[in-house]
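A.B. asks: predicted model follows, preceded by the sequence.
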Amino acid sequence: MDRNEQVDRLLSKLSLREKIGQMLLCGLPGRELTEPLADFFRANPVGGIIYFARNVQHVGQVANLTYELQKVAQSANQLPHFISIDQEGGMVARIAEGITLFPGNMAIAAAGSTEDAYEAAFASGKELQALGINLNFAPVLDVNNNPLNPVIGVRSFGESPEVVAEYGANSIRGLQDAGVSAAAKHFPGHGDTAADSHLDLPVVPHDLTRMNQVELVPFIKAIDEGVDFIMSAHIYFPLLESDRKPATLSSSVLTGLLRQELGYQGVIMTDCMEMSAIVDTYGTVEASVMAIEAGADLILISHTHDLLTGAYEAIEKAVAEGRISEDRINESVRRLLDLKIKRGIMTEQGDFPAHTVTLPVIDREGLPARVGVQEHQDLARKISERSITLVRDEAGMLPLKKVRTLVVTVASSAMTIADEIIKDPCSLGTALIEQGFDVVHMSIPAAGVAEEATHVLEAARQAEVEQIIIATYNAHFYEEQSGLVKQLYALGKPLTVVATRNPYDLASFPEVQVYVAAYESRPLTMESIAKALLGLIPFQGTLPVSLGDEEKSNPTHV
């Protein structure tokens, strides 16, 4: 029996409610599958689960949670779940400890090898698979050509559509070769916005001609690559949609553009339907119906189970009233069932599909095997070290001289809901000390720069301090940070600025003579920065974006 026949047989056995459930993907409130929560899922069969940091204690717990979720579905004679996560790498990773945390997209592009994109995605996919996670909401295929974009930035491979397309395609291939579905996002493009759709409805004024030249290039490549999922963006494109609807709710975007013009045959899924761009316009429940009408196959409701049950009821009612045909529901469920069979999540045996539910493989230390292995750690370190980018050294400061140095680290902070707050912020000063360098180091919160500026300047003025390093974190969004950099520069002592997230910080203080871009502030990155500053490794990174007339990206660097 071929896969199409299997899908048809499975579909014929599902009730309408079960089919609607396959089109819903939801979150969990905590780290355990409590009995009331298990009862909820027995009564409300869903197509999948999404993990957030709130669901993660350690990798062993994640593996067991996955096992328990799939066992409950199996015992209730339900179809197995897509178990999904946003494990992009870099600053957006729901699991940050115990697993190999790879550099993010812009860092990988800066390192300059599309093979790195494949290898990182393949290794990450193998580790996710070991935890029972079979769907990763990655890669980000947005072309970040707007320095004021508050939500994409370093999550993008850069500003060149061709570079984003090549790196994205390799990431998709790596994940799916590892047996994990990839979800390219955020269609038709979230790169050229100055608003965050978690908080507002961004408007992008581009027409289809411009989008075919920029925003759609990576998605067309992803379709050619056979990406399993494409996630829609909650962004309004007035030249593509006459009504004020975000792309997620637009039939002209999802069906007309993505299905018909671009020929995509995979699963179209929504971004979270609890984001403000949806809640403040149509509301989660009504928008869930509208998304299906527009052409979406899978509806993501990440947080609130009351909204999930509301969506169930609203979709059932829409079918009963003829607003949505059952054939339309079947069309989406066929795609979802086909993928579950294709990716080995279930196999049809006997009267109903058999779950591939197995206990996680545990090593001698009681942790999931094949997760965080040395080979993968070495790969992450290699990419990280090659990503550190020397943008300019007009003062000839680097490598650093072995003199008394003040190192100021602006701690990372969550820019958007997509980010995860680092529990124990890492310091560039600490990383330099670990390399045996003599520093006075100060770490200040991104939101507390103004309060700490006086203390920083006092430390910088001390006679024994001969040079200064400041690690900024999105200073181009924070006037207090850029103001502090300018005050340090005005002291006349040799100053090095290291951007530990978006490289666009330089625009806020163009007079700075020594500038390094590092793209993220994870511990591994801080270690790589320290090594490069001290001359222990060469600067090898290339800017994936432009920083004005002098500092250009290299769009052919693929």
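C.D. replies: Perfect, thanks for sending it.

A.B. asks: going forward, measure contacts and count neighbours with C-alpha atoms only.
C.D. replies: Will do.

A.B. asks: distance of Ile278 relative to Gly226?
C.D. replies: According to C-alpha to C-alpha, to the nearest Å, Ile278 and Gly226 sit 29 Å apart.

A.B. asks: neighbour count for those two, which is higher?
C.D. replies: The neighbour comparison of Ile278 against Gly226 (other C-alpha atoms under 10 Å) goes to Ile278, with 28 against 16.

A.B. asks: another one to put next to it:
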Amino acid sequence: MSLGPIMLDIEGTELNADDVRRLQHPLVGGVILFRRNYQSPAQLKALTASIHALRQPPLLISVDHEGGRVQRFRDGFTRIPPMRELGNIWDRNPKKARQLAELAGWVLAAELRAHGVDFSFTPVLDIDFGSSGVIGDRAFHRKTEAIAELAQSLMAGLKHGGMAAVGKHFPGHGFVAADSHTEIPVDERLFSQIEQDDLEPFRRMIDAGMVALMPAHVIYPKVDGKPAGFSSIWLQQVLRKHLGFHGMIFSDDLAMEGATVAGNVTQRALAALNAGCDMVLVCNRPELADELLDTLQWKMPALSMARLARMHGKPHPPTTDELHEDPEFVMALQQVASIGIVEGDLQLTDG
């Protein structure tokens, strides 16, 4: 059974009958994990093994594990700083910031791969214009040069750790104040303004070999009346043709408020897939997942299947014990711990 175009979440710390039923559906191709799915390193490893055992080829397993306030697994995992901290270091010492970004990417990826996770939806390539609370310190910087340099370094570290990078939120979520989880954000800028600022980090990452990306649930009415993730103008004309991106496109969560403009969940999925997404996400709404699995009719293009295959993590990753016996990795942990982190929130932990 080949992988399908839908990525779903699961309910708890182990698979239940409903999870298994959904994940064995031919339209499903991946799983996204959340904090509720994590209890301990051993439990996570058992959970991912049970998910991978369900299908052949195995389902992709992903997580939002950026660092800072968006890090799903904490106890037993190294606390990764918010990317803003790397931007702050870049202001003083760009070379050191790039080195630390690469080490942070390595630690992040290696620990996730040691527990069976294929990839994380990171890095955030949005510009911090100072207006978006939902982005905020998840962004590296206000300057596109800093974002591009640090994101490329982080991507190199992720690759070293055995996973691909997923840049988000194309073409840029940092300018609007509205949170697309709860509202429908509208960015009134001209394309020329977006191209000059927001697109530059994406362009640089694409040129550096980024293989996956997630568009924003933001409407840019001067370009298209549809949110970027449902827009063939943004995904086909701008991203594919103008920027030359040939990698994987994941929709943002179709259960978010910013996606409701496209209709019911099946209409949203079709809008995203027809616009150019390879895989669509439906999270935290099991009734919507069931509705979509019951009603969606979609034949997975061969090109999308090939893109999905590249998202599997590098096979045979080192175990946690093996990582901690590697002097270079131990040094990387120490370096990541040295990053200016808010005390009591993002301290280094063993694991």
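C.D. replies: Arrived safely. All values derive from a computational prediction rather than experimental measurement.

A.B. asks: need the TM-score between these chains.
C.D. replies: Overlay of the two chains. TM-score (TM-score structural alignment, normalised by the length of the second structure): 0.89; 340 aligned residues with a C-alpha RMSD of 2.5 Å.

A.B. asks: that's a strand at Phe14 of the first structure, yeah?
C.D. replies: One correction, residue 14 of the first structure is Leu, not Phe. No. Counting by DSSP: H, G, I helix; E, B strand; the rest coil, Leu14 of the first structure is not part of a strand but coil.

A.B. asks: neighbours around it, how many?
C.D. replies: Leu14 of the first structure - counted by other C-alpha under 10 Å - has 14 other residues nearby.

A.B. asks: what does Ser192 of the second structure give?
C.D. replies: Close neighbours of Ser192 of the second structure, defined as other C-alpha under 10 Å, add up to 11.

A.B. asks: give the contact list for Ser50 of the second structure.
C.D. replies: Leu15 (C-alpha atoms under 8 Å, 6 or more residues apart in numbering).

A.B. asks: any idea how far the aligned partner of it in the first structure is from Ile83 of the first structure?
C.D. replies: For Ser50 of the second structure, the aligned position in the first structure is Glu68, judged by TM-score structural alignment. Per C-alpha to C-alpha, Glu68 of the first structure is found 12 Å from Ile83 of the first structure.

A.B. asks: same check, this time on Val204 of the first structure
C.D. replies: With the distance defined as C-alpha to C-alpha, Val204 of the first structure ends up 32 Å from Ile83 of the first structure.

A.B. asks: between these two, who's got more neighbours?
C.D. replies: Between Val204 of the first structure and Ile83, counted using other C-alpha under 10 Å, Ile83 has the larger neighbour count: 26 against 18.

A.B. asks: quick one: contacts for the residue mapped onto Arg285 of the second structure from the first structure?
C.D. replies: Counting by TM-score structural alignment, Arg285 of the second structure corresponds to Thr304 in the first structure. Taking C-alpha under 8 Å, 6+ apart, we find Thr304 of the first structure in contact with Gly27.

A.B. asks: likewise Tyr220 of the second structure?
C.D. replies: The contact partners of Tyr220 of the second structure, taken as C-alpha under 8 Å, 6+ apart, are Val186, Asp187, Glu188, Arg189, Lys226, Pro227, Ala228.

A.B. asks: any idea how far the second one lies from Gly167 of the second structure?
C.D. replies: As for Asp187 of the second structure, its distance to Gly167 of the second structure is 20 Å (criterion: C-alpha to C-alpha).

A.B. asks: residue in the second structure paired with Ser250 of the first structure?
C.D. replies: Aligned against the second structure - with TM-score structural alignment as the criterion - Ser250 of the first structure pairs with Ser231.

A.B. asks: hang on, its match packs against Ala275?
C.D. replies: Yes. Counting by C-alpha atoms under 8 Å, Ser231 of the second structure does reach Ala275; the two are 5.3 Å apart.

A.B. asks: these two: who's more crowded?
C.D. replies: Ser231 (24 against 18).

A.B. asks: can you tell me which residue is spatially central in the first structure?
C.D. replies: Glu88 (3.8 Å; C-alpha atoms, centre = their mean).

A.B. asks: ok, back up a step: among the contacts of Tyr220 of the second structure, which lie within strands?
C.D. replies: Secondary structure assignment by DSSP state E places Lys226, Pro227 of those in strands.

A.B. asks: and stretch 235-255 of the second structure, what's buried?
C.D. replies: 235-236, 238-240, 243, 245-255 (16 or more other C-alpha atoms under 10 Å).

A.B. asks: can you list the residues that contact that stretch?
C.D. replies: Residues outside stretch 235-255 of the second structure that contact it (C-alpha under 8 Å, 6+ apart) are 203, 206, 210-217, 228-229, 259-260, 265, 268-269, 272, 275-285, 288, 304, 307-308.

A.B. asks: how long is that stretch from one end to the other?
C.D. replies: Terminal residues of stretch 235-255 of the second structure are spaced 20 Å apart (C-alpha to C-alpha).

A.B. asks: and stretch 273-283 of the first structure, by the same measure?
C.D. replies: Using C-alpha to C-alpha, one end of stretch 273-283 of the first structure lies 8 Å from the other.

A.B. asks: for it, what is the distance to the chain centroid?
C.D. replies: Remark: stretch 273-283 of the first structure is offset 20 Å from the chain centroid, using C-alpha atoms, centre = their mean, to the nearest Å.

A.B. asks: tell me the buried residues in that stretch?
C.D. replies: In terms of neighbour count (16+ other C-alpha under 10 Å), stretch 273-283 of the first structure has its buried residues at Met273, Glu274, Met275, Ser276, Ala277, Ile278, Val279, Gly283.

A.B. asks: again, but for stretch 352-362 of the first structure
C.D. replies: Those would be Pro353, Ala354, His355, Val357, Pro360, for stretch 352-362 of the first structure by 16+ other C-alpha under 10 Å.

A.B. asks: where along the stretch 101-250 of the second structure do the helices fall?
C.D. replies: For the stretch 101-250 of the second structure, applying DSSP state H, counting those that start in this stretch gives helices covering 144-161, 191-196, 199-207, 232.

A.B. asks: if you compare these, which one is most tucked away?
C.D. replies: Of the helices of the stretch 101-250 of the second structure, the one with the most neighbours on average (mean count of other C-alpha atoms under 10 Å) is helix 144-161, at a mean of 24.
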